[in-house]
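Student: I need the structure of the sequence given here:
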Amino acid sequence: MTLMELREVWGNAPLIAAAVGVLIQDEQGRVLLQRRGDDGLWGEPGGALEPGEAFLTGARRELHEETGLDCPNLTLLPLPEGLQDGPELFHRYPNGHEIYIIGMRAHGTLPAAALEQAAPDDSGETLELRWFPLDALPDLSNNANRASLNVLRTRAGLPPLPLAPTPPAPPVGNFLMELRRVIGPRPWFAPGSNVLVTDDQGRLLLLRHGHTRLWTLPGGSLEPGETFAGTAARELFEETGLHAAHLDPLHMFAGPEYRFTYPNGHVVDFVSVLYRAHGVTGTLTPQEGEVLDVGWFSPDDLPGEEELSGELIRANLRWWRTHGDTPDQ
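Tutor: Below you'll find the predicted structure:
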C-alpha cells in the first residue's frame, strides 16, 4: 500500500510520513534545490519511503527520480542532525493532505557541472533544478526544507531560517491502532523509539511484553507531532515508571530487515531510534497488562535470540554489546 492509496481511505487527516531529505552540495558549498510541481516553491529532493525501504535506498531513489542524478558519496547524516521529527514538521499540501514528516536526512556532493546531465522523471514533481548559496536561498516550500537547510547553514556558521507557525500537535492517543482499523494487517511503517537503561552494575533493563511474551526494551510507537525523544521518554515512563534526565540518540534502525509480524497478523516496518537513558530516577513499576516481567541482564547473560521480540530488538542489543554508549558519527 502506498501513501496515495492510503489517502483514498484515510482522507486528508494527518498521517505520519516516513521520509528522507537529500542535501547535495557542489564544490562551492551551494545546495541543489528543486522547484516543486505542487506549490511552485523550492526544497531539497526527497520524499516518502516505500514499505520495507531503508533510508539510504530511498534517498538514492528519490534523488534519481527527481533529478536524474546519482551521488556516489551519498550517506545519512549522523544523529541528531540527521533526524527529522517534531510538531514543526507538519505540512498541509495544496490538495489538503496533512502530514507530520519524520525520518532522516542524507548528504552528498556533486560537481556543479553535474546539473547539465540532470533529467527529472516525467511525474511533474520537479519543475526546475538550481544551485543556491546557503546565504541566498529562495522561498522554501515547508518547514521540513527549512529545518534541513538549517543543518547546512549551522555547519557554515549562518543563522537558522525561521520556521513557519504550525498548528498544535494532536493529543497522544493510539494512532497506530486507528490506522489499523483502516488498513487492516497490511505492512505499514511504525516509527518509534527504544531505550537502553542500565543499573550501577552495567546491567541492561529488559521487559517481557504482555502480547508477545518475548523480551524487549522499553519503547513504543511515535504519535503524530511527537519527536523520537519524546516517544522514548513517554514510553519509558508508561512501561517502567522511570524518568530519564537526558536521552542520547545512538542509531536509527530502518529497512526491510526490521519488518515484524505481531501475533494478530499485523505487519509493521519499524523505523526506530535507539536512545541511551542518563540520570534515571523513579521506582521501577511495570505497566500492568503490558509488561509481564522485568529483568536486568549483563552483556554475557542476555536472553537467547529466540526469546527476543524480533530482529529490531536483536539489533538493538547487538548495538549495545558492540558500541555501548557511542552514538553514530
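Student: drop to CA atoms for contacts and neighbour counts, all remaining ones
Tutor: Fine.
Student: which strand or helix spans Leu250?
Tutor: Using DSSP states H and E, the element containing Leu250 is strand 243-261.
Student: so the residue most central in space within the chain: helix, strand or coil?
Tutor: Per Cα atoms, centre = their mean, the C-alpha nearest to the average position across the chain is that of Gly103, at 2.8 Å. Three-state call for Gly103 (DSSP: H, G, I helix; E, B strand; the rest coil): strand.
Student: give the contact list for it.
Tutor: 18-20, 55, 83-85, 271 (Cα atoms under 8 Å, 6 or more residues apart in numbering).
Student: how about this one, so we can line them up?
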Amino acid sequence: MGSDEDWYNSYHGRVRAAMGSATLFFLAARGVIRDGQGRVLLIKRTDNGYWAFPAGAMELGESMRDCAIRETFEETGLKAGNAVLFAFLSGPQYTFTNVFGDTYQHISGSYLLTDITGELDPDPYEASDCGWFAPDALPEPTSGAVTWTLEHLARFEQTGEIFVD
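Tutor: Below you'll find the predicted structure:
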C-alpha cells in the first residue's frame, strides 16, 4: 500500500529530491503471472491509466527477485512462492520520462512468478483494476513494456536463456 509520502521517503524519492531534474537510474522489477489458460495478469495503473504488469522500484536491502514478488503482491494481492528471472534490461533504450516529468534509465528484471497464493485485491492507490488477458487480446491502452516482456518470456521459454539487453 503506497502513498505520495511513502514515495518521497523512499530511496528513489530521496535521490530524486537530491538530484532535481537529472536523469537517474531506476532499479526495478516486474512480475508475470499466468493462469491455467495461458492468460497473463495485468493491472490498470492509476498514475497513467495504462494496463501493465505489476512492477515497481527496489527498496534498500531487497533483491530484484524479492522486489518482483513484493510489488506483485502489493499491487494484486497475489503472492508468489517462486520467481524465475527471464529478462534483464539496462540499456539506454529503457530511458523514460514519467507522468511527473522525471526521467529515468530503468535497470530491471522480469520474473515469471509461480506457486501463487492469495486472492485478487488490487491496491487502489496503484491499480484501478486488474484482470487476466490472453496475450493476443490485450486491453487498451497497454504499456509498451507488456509487448516486449511477452516477447522476452517467449524467447526464454524457447531457448532457456535469459534475455539481456
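Student: list the TM-score for the superposed pair.
Tutor: With the length set by TM-score structural alignment, normalised by the length of structure 2, the two chains reach a TM-score of 0.85; 154 aligned residues with a Cα RMSD of 1.9 Å.
Student: follow-up on the earlier one: so which bit of structure 2 is the strand holding Leu250 of structure 1 matched to?
Tutor: With TM-score structural alignment applied, strand 243-261 of structure 1 matches the range 79-97 in structure 2.
Student: hmm, who's touching stretch 238-249 of structure 1?
Tutor: By Cα under 8 Å, 6+ apart, stretch 238-249 of structure 1 touches 79-80, 218-219, 229, 233, 236-237, 273-287, 290-291, 327.
Student: circling back to that earlier point, how close does the strand holding Leu250 of structure 1 sit to structure 2?
Tutor: In the superposition with structure 2, the average deviation recorded for strand 243-261 of structure 1 is 0.8 Å (mean Cα distance after the TM-score superposition for structure 1).
Student: so which bits of that strand are buried?
Tutor: Neighbour counts over strand 243-261 of structure 1 (16 or more other Cα atoms under 10 Å) mark 243-244, 247-255, 257-260 as buried.
Student: check these and tell me the two furthest apart.
Tutor: His243 and Glu257 (30.6 Å; Cα to Cα).
Student: of all the contacts of Gly103 of structure 1, which two lie farthest apart?
Tutor: Phe55 and Asp85 (14.5 Å).
Student: are we agreed that Ser272 of structure 1 is in a strand?
Tutor: Yes: assessed by three-state DSSP, Ser272 of structure 1 belongs to a strand.
Student: ok, the aligned partner of it in structure 2 - contacts?
Tutor: Counting by TM-score structural alignment, Ser272 of structure 1 corresponds to Ser108 in structure 2. Applying Cα under 8 Å, 6+ apart, we find Ser108 of structure 2 in contact with 26-30, 64, 88-90.
Student: quick one: contacts for Ala68 of structure 2?
Tutor: Ala68 of structure 2 neighbours (Cα under 8 Å, 6+ apart): 28-31, 54-56, 83, 110-111.
Student: could you export those as JSON lines, including distance to His12 of structure 2 and secondary structure?
Tutor: JSON lines is the format used below for those (distance: Cα to Cα, whole Å; DSSP: H, G, I helix; E, B strand; the rest coil):
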{"residue": "Ala28", "distance to His12 of structure 2": "10", "secondary structure": "strand"}
{"residue": "Ala29", "distance to His12 of structure 2": "14", "secondary structure": "strand"}
{"residue": "Arg30", "distance to His12 of structure 2": "17", "secondary structure": "strand"}
{"residue": "Gly31", "distance to His12 of structure 2": "20", "secondary structure": "strand"}
{"residue": "Pro54", "distance to His12 of structure 2": "18", "secondary structure": "coil"}
{"residue": "Ala55", "distance to His12 of structure 2": "14", "secondary structure": "strand"}
{"residue": "Gly56", "distance to His12 of structure 2": "11", "secondary structure": "strand"}
{"residue": "Ala83", "distance to His12 of structure 2": "24", "secondary structure": "strand"}
{"residue": "Ser110", "distance to His12 of structure 2": "19", "secondary structure": "strand"}
{"residue": "Tyr111", "distance to His12 of structure 2": "21", "secondary structure": "strand"}
